[in-house]
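> One predicted model, sequence on top.
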Amino acid sequence: MPSSTESGQPTVILVAGLAGAIGSTLSVAVHLLKTAPHLVKPYLTTEERFAHLPLSEMVVAGWDLAGANLCRAIEDHGVIPASIWQPLQAQLETIPLFEAPEAGMDLDAAIAAVSRDIDRVESMYPQANRVLVNLLPAAPALAGGENEADFRRTFNQAPDRFPDPVYALAAIHKGIPVVNFTPNEIEWPWVVQQAAQQGVPLCGRDGKTGQTFYKLVLASAWKARKLKITGWYSLNILGNSDGANLMDPERAAGKLANKTEILEEILGYRVGDSRSCHKVHIDYYPPRGDAKEAWDVVDFEGLFDLPMSIRIDFQGRDSVLAAPMAIDMARWMVALKQSGRNGLVADLAFFFKKPLGLDPPLSYEDQISRLNTLDLT
């Protein structure tokens, strides 16, 4: 049980996509921080940080499609054993789960609907810090957004294809920091400008949970060791709803770009000579469920240009890896908001495939260093 002496400011994590695999796993993790913290706290990078934001005083609320039921979603996703989540069922059923804005709403109407829900959460937890975590599915990229008129025109042409900005703008207008865990681009210039004007920090994009995380670590090590990477083939298989969604080439484009570009950004050179020899593929394989698997073939050269190679078979759990990161980032963003930061925050690059902001650190060692020296005064 949590310490009876633990006290401080409560935090509400507002989740867009609460009934998804990651959102529902996050909900269970937050409740376990109250009843069985030993199952969650050791896996948080912020475990020893932010004493004024007690882990035991975190709560969750959020949005999903009409008819969504959180406990049914937990059962259907099959991420968490019943022996862990079912004892929490009564508490989980009290989590505020709001219906997403109706299909076809224009931008202002949709923002107003989400804002009303945020007001309801505030009335439930009037003294709490709030942070939005975007966990919506990968969506097709939308062009535009250099200014308000351009942004509105682009969004209103296809509001159902890309709902993410609705939640981000509603949060920004309420002074709530935003974590963009998805590969979806919500950080258009006008949106970032709104955040700066409201004194709201934003961080993103596309949380790196498995294959891209160890790709970052290994590429940083190869670069430091002066070994030249000549080829890298990556295959991901997963059988959850995220995997099914990514079978749409338009929806997968952003994630594939983020998973591909990160290698060249770290190394400082293109892998391969005249042809790109860095390949990334994602495949939906239902038997795996949330237990994703990644295979990598890495070719590299050493002394005398002699070739060498390594093989990696990574077997992970998508939502189990992602949920603690969402908690960590939520706590960072609350602390950053309290310290006066606003706009895009590059210092949290450690968590993302496509870190945004001014001069984000690229290598693993630089990302760790930036995180450890982040000034919150």
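Sure thing, it's come through. Numbering: from 1, shown residues only.
> going forward, measure contacts and count neighbours with C-alpha atoms only.
Will do.
> for the lengthiest helix in the chain, packing partners?
Scanning the chain for the longest helix, with DSSP state H as the assignment, gives helix 318-338. If you count contacts as 3 or more CA pairs under 8 Å, 6 or more residues apart in numbering; DSSP states H and E, helix 318-338 packs onto helix 21-35, strand 129-134, strand 178-180, strand 201-204.
> repeat that for 7 Å
The helices and strands touching helix 318-338, judged by 3 or more CA pairs under 7 Å, 6 or more residues apart in numbering; DSSP states H and E, are helix 21-35, strand 129-134.
> Tell me which residues are up against that helix.
Defining contact as CA atoms under 7 Å, 6 or more residues apart in numbering, one finds that helix 318-338 is touched by 13, 21-22, 25-26, 43-46, 129, 131, 177, 179, 200-201, 209, 290-292, 376.
> how far does the following helix or strand past that helix sit from the chain's center?
Past helix 318-338, further along toward the C-terminus, the next helix or strand under DSSP states H and E is strand 343-344. Taking CA atoms, centre = their mean, to the nearest Å, one finds strand 343-344 lying 16 Å from the centre of the chain it belongs to.
> which residues are in contact with strand 343-344?
Contacts made with strand 343-344 from outside it, assessed by CA under 7 Å, 6+ apart, are listed as 192, 195, 196, 200, 201, 202, 203, 356, 357.
> Turn these into CSV, columns for neighbour count and distance to residue 246.
Formatted as CSV, the contacts of strand 343-344 follow (neighbours: other CA atoms under 10 Å; distance: CA to CA, whole Å):
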residue, neighbour count, distance to residue 246
192, 21, 27
195, 26, 29
196, 17, 32
200, 28, 31
201, 25, 29
202, 31, 25
203, 29, 23
356, 20, 23
357, 19, 26
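> okay, now the one to match up with it:
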Amino acid sequence: MGTPEDLALGGWDISSASLADAADRAGVLEPDLRRQLRPHTGAMVPLRGAYDPSFIADNQAPRADHVMPDGWSKQRRLDALRGDIRDFKAASGVDFVVVVWTANSERYSEERAGLNDSADALLGAIARGEGEVSPSTLYAVAAILEGCPFINGSPQNTLVAGALDLASRHGVAVVGDDFKSGQTKMKSVLVDYLIGCGVKVKTMVTYNHLGNNDMYQLTDGVMWKPKSAAKSRVIDDIVDGNGVLYAPGEARPDHVVVVKYVPFLGDSKRDVSEYTSETFMDAHYTTVMHNECLDSALCAPLILDLALLTELLTRIDFQVGGAAPSPDAPYEPLHPVLSVLSFYMKIPLTPPGEPIVNSLGRQRAAVENLLRACVGLAPESDLLLETKCVPARGGGS
């Protein structure tokens, strides 16, 4: 398995700022550390980004000084992105490329038959220059056509049905959607814990504010819709999986998510969450939490983990055939939609027919047990049945 030291970094941006200047603008790292890094990061300038102002907030326009020409068709932009990937691979000498969308959220793309419901429809829509093909989908298609896994770290529907079909056709891994880092990860843990204890969660109200550019973008209501949906769906399977507390057809817990842009705080995210539940004899149980963290410091490790694990998973083949498959049974790769990495995502993408799992413990167990299988170890089990058996009794009267 690779390590962060094995990585070579490159990428695109609609802003021309070098990595050093972007770090100064963001103000996340300490000033002295940025000064020490500048000899290494000052020359790292992004490639021109694929830009469509209709997909992001108007407040991002001042940053868009490093974009592909307006006159370029979507097909030409796709071809340019593919060329950028090939050039980066050749110049850096890497063996494998993983493309990760870490940019701001886009608005949702329209999904309809004949536009993006199949690989052929999506490629045709790009060739025709259809307006509902988003920049992030262009990056995804470019990566897939170049044989590079694509990870969608934002909540919009980048990986439309046509993109997933294209990934399956080419056998290229994809992961989505939206990095799960702070408040949302805590929510999936706490709700799983409460419901597992027989406590019926009735309301979840979460509020957070910060002042980075990602939050600035979300002040546009259209851009907030995908993020709101991502944050609101992280407990669905936990609730649906308990038919004792929540009867079929019963309303889900009230779930409210509020975010506010506070420029002074920069990347320092503050959040307050309140959970109110019903317990024995309709008594109420309320939990309130306050968290403070650097938003980027939570996400950066996820990006590294996802890139390294995705590359590893593309090299895993397994035999299908039960506990004792035939020695002649063929080895098959994992499905291109790498749902096993749901641990890192708010809205896990899954192959057709596979249920979505949001419980953080179950998601982590899936990753751990797959890695254990790779080194010949049995899956972890909390049952520990071997320690619970009555010891065999010796002979004698």
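Okay, I see it. Since the structure is predicted, the reported quantities are computational estimates derived from the model, not experimental observations.
> how about residue 305 of the first structure, what's its match in the second structure?
Under the alignment (TM-score structural alignment), residue 305 of the first structure maps onto residue 282 of the second structure.
> now the helices for the stretch 101-250 of the first structure?
Using DSSP state H, counting those that start in this stretch, the helices assigned to the stretch 101-250 of the first structure run over residues 107-124, 148-157, 164-173, 189-198, 211-224, 241-245, 249-267.
> Tell me which of the ones you listed sits most buried.
Highest mean neighbour count of these: helix 164-173, a mean of 24 (counted as mean count of other CA atoms under 10 Å).
> same for that helix, what does it pack against?
For helix 164-173 of the first structure, the elements it packs on are helix 107-124, helix 189-198, judged by 3+ CA pairs under 7 Å, 6+ apart.
> how far is the shortest one from where the chain is centred?
On the basis of CA atoms, centre = their mean, the separation between the geometric centre of helix 189-198 of the first structure and that of its chain is 20 Å.
> how close does residue 340 of the second structure get to residue 203 of the second structure?
Relative to residue 203 of the second structure, residue 340 of the second structure is positioned 29 Å away (CA to CA, to the nearest Å).
> same check, this time on residue 266 of the second structure
Here residue 266 of the second structure is placed at a distance of 29 Å from residue 203 of the second structure (CA to CA).
> next one: residue 11 of the second structure
As for residue 11 of the second structure, its distance to residue 203 of the second structure is 41 Å (criterion: CA to CA).
> Then residue 212 of the second structure?
According to CA to CA, residue 212 of the second structure and residue 203 of the second structure sit 28 Å apart.
> Could you check which of these two has the larger neighbour count?
Shown here are residue 212 of the second structure and residue 203; by other CA atoms under 10 Å, residue 212 has more neighbours (22 against 17).
> With the second structure overlaid, how far apart is stretch 256-267 of the first structure on average?
In this overlay with the second structure, the average offset of stretch 256-267 of the first structure from its partner residues is 1.5 Å by mean CA distance after the TM-score superposition for the first structure.
> Onto which residues of the second structure does that stretch map?
Going by TM-score structural alignment: stretch 256-267 of the first structure matches residues 228-239.
> could the helices and strands packed on helix 164-173 of the first structure go into TSV alongside distance to residue 277 of the first structure?
Written out in TSV, the entries for those read as follows (distance: least, CA to CA, whole Å):
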stretch	distance to residue 277 of the first structure
helix 107-124	42
helix 189-198	33
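> Among those, which comes closest to residue 141 of the first structure?
When these are ranked by proximity to residue 141 of the first structure, the top entry is helix 189-198, at 15.1 Å, counting by CA to CA.
> What range does the closest one cover in the second structure?
Going by TM-score structural alignment, helix 189-198 of the first structure sits over residues 161-170 in the second structure.
> what's the average distance of that stretch to the first structure?
After superposition onto the first structure, stretch 161-170 of the second structure sits on average 1.3 Å from its aligned residues (mean CA distance after the TM-score superposition for the first structure).
> what's in contact with that stretch?
116, 117, 118, 119, 121, 122, 141, 144, 173, 336.
> 8 Å instead, please
Taking CA atoms under 8 Å, 6 or more residues apart in numbering as the criterion, the residues outside stretch 161-170 of the second structure that touch it are 116-122, 137, 140-141, 144-145, 147, 173-174, 335-337.
> before we move on, what about stretch 217-234 of the first structure?
With CA under 8 Å, 6+ apart as the contact definition, stretch 217-234 of the first structure has outside contacts at 263, 266-267, 271-272, 277-281, 294-302, 363-365.
> chain center to it, what's the gap?
Here the centre of mass of C-alpha atoms in stretch 217-234 of the first structure, compared against the chain's by CA atoms, centre = their mean, lies 25 Å away.
> Determine how far the last residue of it lies from the first.
The separation between the terminal residues of stretch 217-234 of the first structure, taken as CA to CA, is 15 Å.
> go on, stretch 273-284 of the second structure?
End-to-end distance of stretch 273-284 of the second structure (CA to CA): 16 Å.
> Also stretch 341-361 of the first structure?
Start and end residues of stretch 341-361 of the first structure are separated by 18 Å (CA to CA).
> If you count neighbours, what's buried in it?
Taking 16 or more other CA atoms under 10 Å as the basis for neighbour counts, the residues of stretch 341-361 of the first structure that come out buried are 341-357, 360-361.
> report the longest strand in the first structure, please.
With residue count as the measure and DSSP state E as the assignment, the first structure has strand 228-238 as its longest strand.
> which residue numbers in the second structure go with that one?
Going by TM-score structural alignment, strand 228-238 of the first structure sits over residues 200-210 in the second structure.
> Report the distance from stretch 30-46 of the second structure to the chain centre.
On the basis of CA atoms, centre = their mean, stretch 30-46 of the second structure is displaced by 27 Å from the centre of the chain it belongs to.
> Residue 161 of the first structure: neighbour count?
16.
> Return the distance of the aligned partner of residue 181 of the second structure in the first structure relative to residue 350 of the first structure.
Residue correspondence, TM-score structural alignment: residue 181 of the second structure in this structure matches residue 209 in the first structure. Distance of residue 209 of the first structure to residue 350 of the first structure, computed by CA to CA: 11 Å.
> for residue 13 of the first structure, same thing?
20 Å.
> try residue 15 of the first structure
21 Å.
> Kindly report the same for residue 110 of the first structure.
Distance check for residue 110 of the first structure against residue 350 of the first structure: by CA to CA, it reads 32 Å.
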